[in-house]
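> here is my input, please return the structure:
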Amino acid sequence: MSTVFIALQTNEETRPIVEAIIQDNPDCTVNEQPAMVKIDAQGKLVVRRETIEELIGRSYDLQELQVNLITISGNLDQTDDEMILYWNA
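Just a heads-up that it's a prediction; the model follows:
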C-alpha cells in the first residue's frame, strides 16, 4: 500500500487542523519541521470539516485549508464535508 500525505505550514491557524487530522487518522505519522508539518498515512488520509469545527469552535470551509497548504500526495476527492487523499489499488 502506498503512502499519501498532506503538508501544512506550521502556525496558530493550522495547529487545530493538524490535531483534527491526527484524531481522524489515528494510524498516521506526523513529521514536524520548524516551518511545516507533514502527515503521512498508508493508503488513505481523511480531513473532516466537522472535526476541525469541533476543535476551532466555529464554522469551517475546507477551502480555507488551501491558504496554509504546502503540498499533497495522492488522488484527491473533496466535498463540502471532507477531503480524502488516497491511491487506487
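
> all contacts plus neighbour counts: C-alpha atoms, from now on.
Noted.

> for Pro26, give its distance to Asn68.
22 Å (Cα to Cα, to the nearest Å).

> more crowded one of those two?
Neighbour comparison, Pro26 and Asn68: the larger count goes to Asn68, with 15 against 10 (by other Cα atoms under 10 Å).

> quick one more, to check against the first:
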Amino acid sequence: MTTTPPGHIASAHLNNRVGPVLRQGELAKAVAEAAEIDNPGKVITLDDKVAYLRVSTEGEMILRRETIEEMLGKPFRMSELEVELSSFSGRIENNAEQVRFYFEKKL
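The predicted model follows:
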C-alpha cells in the first residue's frame, strides 16, 4: 500500500503536468523520445509503471507525427496513438500532424 505524503493533497492544485499515459511497447518508447525532441528546453519526465509509461512535462507538450515516425522507423498515423493511449493529463488537441497536451491556465 502506498501512502500519500503529508501536504501532497493540499498541493495537488499546483500540478500543471501534462502528457500521455501509454501502454508499454514500441510506440511508448518512440513517444518518449519524440517528446524530448519536439519540446526543446523542457524537462520531460518518464514514469515507468511496468504496464504503462507516463510521459509528462509542465504546461504544454507537443508530439509531432513526423518525429514519432522517425523514432519508430516506419510510417505512423496520429490516430494510432489513440489505441495505445490509456489516459492523459491536461487537455488534448489533435490533428493528423500533431497532438498537443496543455493547460489553458496555470493554477
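
> in structure 1, what residue corresponds to Lys29 of structure 2?
Aligning on TM-score structural alignment places Lys29 of structure 2 opposite Arg15 in structure 1.

> please read the previous query as pertaining to Glu93 of structure 2.
When the two structures are superposed using TM-score structural alignment, Glu93 of structure 2 falls opposite Asp77 in structure 1.

> neighbours of its match, how many?
11.

> tell me if it really is in a strand.
Yes. The assignment for Asp77 of structure 1 is a strand, going by DSSP: H, G, I helix; E, B strand; the rest coil.

> so Ile70 of structure 1 sits in a helix?
No. Membership of Ile70 of structure 1 in a helix is not supported by three-state DSSP, which gives strand.

> how near is Asn16 of structure 2 to Gly90 of structure 2?
From Asn16 of structure 2 across to Gly90 of structure 2, the span is 8 Å (Cα to Cα).

> what segments of structure 2 are helices?
Residue ranges of the helices in structure 2, as given by DSSP state H, are 26-38, 65-72, 79-84.
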